[in-house]
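Participant: take a look and give me a structure for this.
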Amino acid sequence: MSEPVAASPEAAFKQQHPEKFSQYIKRHWTVFAVAYFGYVCAYLVRNNFKLTSETLRLENGWSLTQVGLILTGFTISYGIGKFVMGIVVDRVSLRKAFAGALGGSALVCILMGMVNQVWIMFGLMLLLGTIQGVLSPGSQSMIANWFPNRTRGAAIAVWNTSQNLGGALLPLMVGGIMGSSMSNRVQYSFWIPAAIVLVLSFVFWKFGGDRPEEEGLPTLREIYGKTGVPMAEVRPEGTAWQLMVKYVFTNRLIVTIGLINAILYFLRFGVLNWMPAFLGSEMGFTESQYTMAFSVLEWIAIPGSFFFAWVAVKLPNKQSLVGGIGLLILGVMVYAYHVNTNYTMLLIISGIMGALIYGPQLIINILTLNFVPLEASGTAVGFVGLFGYIVGELAANLVMPILAEHMSWSVAFMFLASTSIVAALLYFSLAKQEKTVVQA
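Facilitator: As a prediction, this is how the structure comes out:
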């Protein structure tokens, strides 16, 4: 007679503690909703200046260089802030940090609507970037603490679409305000989104998620055993600094993910930021045509991300292979993009690029959380994000025009495509270790 199959840790816990398990299930969906819609709100008070910058420039007599300086202030402070605040997030209440940062961002956004001096606006952008640095590691840490291995990747993948939704909603709001007959339209482009976010920040303060054990609920390890959290056998010990050094700064896997993230940001902004100059001046497309291509890239990224979310469910510990394959195809699409002269093909290629930029980028978020203990999750997210903004986006703003002006656009985009291949190879180098640390 064969021996009975032992119940899984999840089944055993559910049988022994049905009420606690039911509470956890209900609560973890609430936490996800806060993490998702809270990050949508982050974008409603992030790009207001970018969308109104030309009107502000003309009204106040600012130069293009001054506008660029203000925008760079956010890029630098957000990159550094994401890292520093990621460290903070690991040591404070996730709920309070996340909701507080949203409220703080809204207040800064309101102040920005009252400013017409370059250096004051620059200072506010520095402050905004620092405060917003809490939001990505804070929301991802919520998910990491409430979702087990088999569903964490899918949850992060769906969460990743919040940036596309928020990024798409703000232009619609600002466009509606700027196209209205109300006075002080530029100011209201800051004030109305900020007022909405400020009110919602109180809702998120009430319903946001702290770590389960801080809410009197069982941890993922208690419910799911070794399939609950990555590196299930690891019990982190030491000071906060020692944990950061061991699991983040000297962790080959996290450093590799950081490099991939830098390349992905280079690819993302290398395409997006230079669409008007390349498609308009170089390739002869009209403003409405390249604006539509920009929009298609962002919108198709949403169903593309959902596709990668579905793959994450099917292959929870093979995300590095999925990301690598996606980036190999992206390299081909970047090459096709730079030689294409047909408008219909431009829209198709732009949509595919959107899916293949944001899809592998969400895998970055999944792998970052999978390669560190929960105690270092916020720090790891911030560290990887630092690579994206300080290395990747700045490189896109500087390297692409240098290559285009001193060589050619063809050289610039061939270089961009080649970095996609390099990132794919870096992804593949993580495959073996991923299977080891993530028990699905």
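
Participant: from here on, just use CA atoms for contacts and neighbour counts.
Facilitator: Will do.

Participant: go through the host helix or strand of residue 355 and flag the buried ones.
Facilitator: Secondary structure from DSSP states H and E places residue 355 in helix 343-370. With burial defined by 16 or more other C-alpha atoms under 10 Å, the residues of helix 343-370 counted as buried are 346-370.

Participant: my guess is residue 104 contacts residue 131, does it?
Facilitator: Yes. With contacts counted by C-alpha atoms under 8 Å, residue 104 reaches residue 131, the gap being 6.9 Å.

Participant: these two: who's more crowded?
Facilitator: Neighbour comparison, residue 104 and residue 131: the larger count goes to residue 131, with 24 against 20 (by other C-alpha atoms under 10 Å).

Participant: burial of residue 78, as a residue count?
Facilitator: Residue 78: 28 surrounding residues under other C-alpha under 10 Å.

Participant: look at residue 342 and say how many residues are nearby.
Facilitator: The criterion is other C-alpha under 10 Å. On that basis, residue 342 has 11 neighbouring residues.

Participant: ok, now which ones touch residue 71?
Facilitator: 50, 122, 125 (C-alpha atoms under 8 Å, 6 or more residues apart in numbering).

Participant: next up, for comparison:
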Amino acid sequence: MTHYSKKRYRILAMVFITVVINYLDRSNISVAAFAIAEDLDITSVQMGYIFSAFAVTYSAMQIPGGIIVDYIKPRVLYPSILTLWSLATLVQGFLSSLGGFIACRAAIGFFESPSYPENNKIITKWFPENERATAIAIYTSGQFIGLAFLTPALVLIQDKLGWRGLFIISGIIGIVWAIVWFFFYKDPPEQAPNDTEKPATTENKSEENDITPINPSFKWDDLKEAFIHRKLWGVYIGQFCLGSLFIFFLTWFPTYLVKYRGLDFIESGFLASIPFLAAFAGVLISGFSSDFMVKKGFSNEFSRKAPIILGMVLSTGIIAANFTDNTAWVITFLAIAFFGNGLASISWVFISLLSPKNLIGLIGGVFNFIGGSSAALTPIIIGYLVEDGDFEPALYFIGSMATVGFLSYLFLVGKVERIKPKLSSSDFN
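Facilitator: Sure thing, here's the model as predicted:
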């Protein structure tokens, strides 16, 4: 392995760590929620609004955040937003009001919004096309691996330092990492040592493929195009349903274990890691098996839909937790459900397969916005459903969302083929 190869994998490791910290500051509120609610007399409905505040600004800023990424270098932008969202995280340790928590969670979502576009830009710069999918899989796995191993650690920190100490420690970690990033991140050289080590910035013709935009100029008919096709609504609805289960685990899950299932707080932290590990396995199995089936000659309908449809079916298994008081079975059913969520997480592939060639970016933005809106709405809905302390209606709701997602992919998406625009002036003739 050459020096250039070693350096690009060091950069990948830095991105991976940043993803872990990103999810540290998203998920610490779920660990602290039960204690915050007790100390500050915050109701479940109010906690739902706190949980959703992050998603509102995060989703709304996806497109502007992507634009910012195009204009500011990673060495400057990443430590800047890392510092700002870490400061907002740290400030939570000094709050005593509902409004303050909502404002800080919204600020974290606002400043984290450019992070995933930035990750993609960095990997595109450093890795050639034939290595990029592996690099992306490695850094995205950080969200599940991070959550699996961080949840017990966060629980232990809160047990020793209280929920205020948890936020302060989380914020300090992010600020320290921002300093490390600024001093150690470098953009790739314009020329690599040899052709096999060619930096991604020098690639050209290899990426001039089937999805190159024919007409990059925006037209209002293009926006309408994103909403008039049944196939696209199939994946939009599916993504909303997929996000509903994910955000349950990212927000209400620890409260469910402690408040409703009556688990010891420390015990709940370790048990909570099991579904995250299951989701991690689901993501890897889904990606590898789907690509394997394509290579073996199976149709896109089967190869791409099968993991998602199976994943949605497994996700409905969360309802089974309502029918047992045995902790081992509860965790088993929740792990199966989150494993299914991981299986269904290859849904982004449908954007590249279905979208008109000149509208992939726009339709991807709509897809991500609708999917992200579930993270804004679901915590609030669950907050109302569990207002009397009973989580059973919440699990029925999540299970019903998985069912809707299953039906959406089964009956709305139909044949997996590229859509021909109906309204856009840039039709393919």
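
Participant: these two touch, right, residue 152 of structure 1 and residue 366?
Facilitator: Yes. Under the criterion of C-alpha under 8 Å, residue 152 of structure 1 makes contact with residue 366 at 7.4 Å.

Participant: name the element the residue mapped onto residue 138 of structure 2 from structure 1 belongs to?
Facilitator: Residue 138 of structure 2 maps onto residue 158 in structure 1, with residues paired by TM-score structural alignment. Following DSSP H and E, the helix or strand that holds residue 158 of structure 1 is helix 149-178.

Participant: buried ones in that helix?
Facilitator: Residues 149-171, 173-174, 177-178 are the ones in helix 149-178 of structure 1 that count as buried (16+ other C-alpha under 10 Å).

Participant: how many neighbours does residue 215 of structure 2 have?
Facilitator: Residue 215 of structure 2, neighbours per other C-alpha under 10 Å, totals 13.

Participant: quick check: which element contains it?
Facilitator: Per DSSP H and E, there is no helix or strand for residue 215 of structure 2.

Participant: so how far is the helix holding residue 355 of structure 1 from its chain's centroid?
Facilitator: Distance, stretch centre to chain centre, for helix 343-370 of structure 1: 12 Å (C-alpha atoms, centre = their mean, to the nearest Å).

Participant: how close does the next helix or strand after it sit to structure 2?
Facilitator: Downstream of helix 343-370 of structure 1, the first helix or strand assigned by DSSP H and E is helix 377-386. By mean C-alpha distance after the TM-score superposition for structure 1, the fitted helix 377-386 of structure 1 averages 5.5 Å away from its aligned residues in structure 2.

Participant: quick one: buried residues of the helix or strand just after helix 377-386 of structure 1?
Facilitator: Using DSSP H and E, the helix or strand that follows helix 377-386 of structure 1 in sequence is helix 394-406. Neighbour-count burial for helix 394-406 of structure 1, counted by 16+ other C-alpha under 10 Å, picks out 394, 395, 396, 397, 399, 400, 401, 403.

Participant: also stretch 178-188 of structure 2?
Facilitator: For stretch 178-188 of structure 2, a neighbour-count test (16+ other C-alpha under 10 Å) marks 178, 181, 182, 185, 188 as buried.

Participant: about what we covered before: and the helix or strand that the helix holding residue 158 of structure 1 is followed by with helix 149-178, angle?
Facilitator: The first helix or strand that comes after helix 149-178 of structure 1 along the chain, using DSSP H and E, is helix 185-207. Calculated by axes from the mean of the first three to the mean of the last three C-alpha atoms, to 10 degrees, helix 185-207 of structure 1 forms an angle of 150 degrees with helix 149-178.

Participant: these two touch, right, residue 304 of structure 2 and residue 290?
Facilitator: Yes. Judged on C-alpha under 8 Å, residue 304 of structure 2 makes contact with residue 290 at a distance of 5.8 Å.

Participant: higher neighbour count, those two?
Facilitator: Neighbour count, other C-alpha under 10 Å: between residue 304 of structure 2 and residue 290, residue 304 has more, with 25 against 22.

Participant: compared with structure 1, how much does the helix or strand harbouring the more buried one deviate?
Facilitator: Element membership for residue 304 of structure 2 (DSSP H and E) is helix 300-315. Compared with structure 1 after fitting, helix 300-315 of structure 2 deviates on average by 3.5 Å (mean C-alpha distance after the TM-score superposition for structure 1).

Participant: how about stretch 20-35 of structure 2?
Facilitator: Mean for stretch 20-35 of structure 2 is 2.1 Å (mean C-alpha distance after the TM-score superposition for structure 1).

Participant: in structure 1, what residues pair with that stretch?
Facilitator: Counting by TM-score structural alignment, stretch 20-35 of structure 2 pairs with residues 40-55 of structure 1.

Participant: got the contact list for the matching stretch?
Facilitator: Stretch 40-55 of structure 1 is contacted from outside by 67, 71, 102, 105-106, 109, 128, 132, 135, 162-163, 165-167, 169-171, 174, 186, 189-190, 193-194, 197, using C-alpha under 8 Å, 6+ apart.
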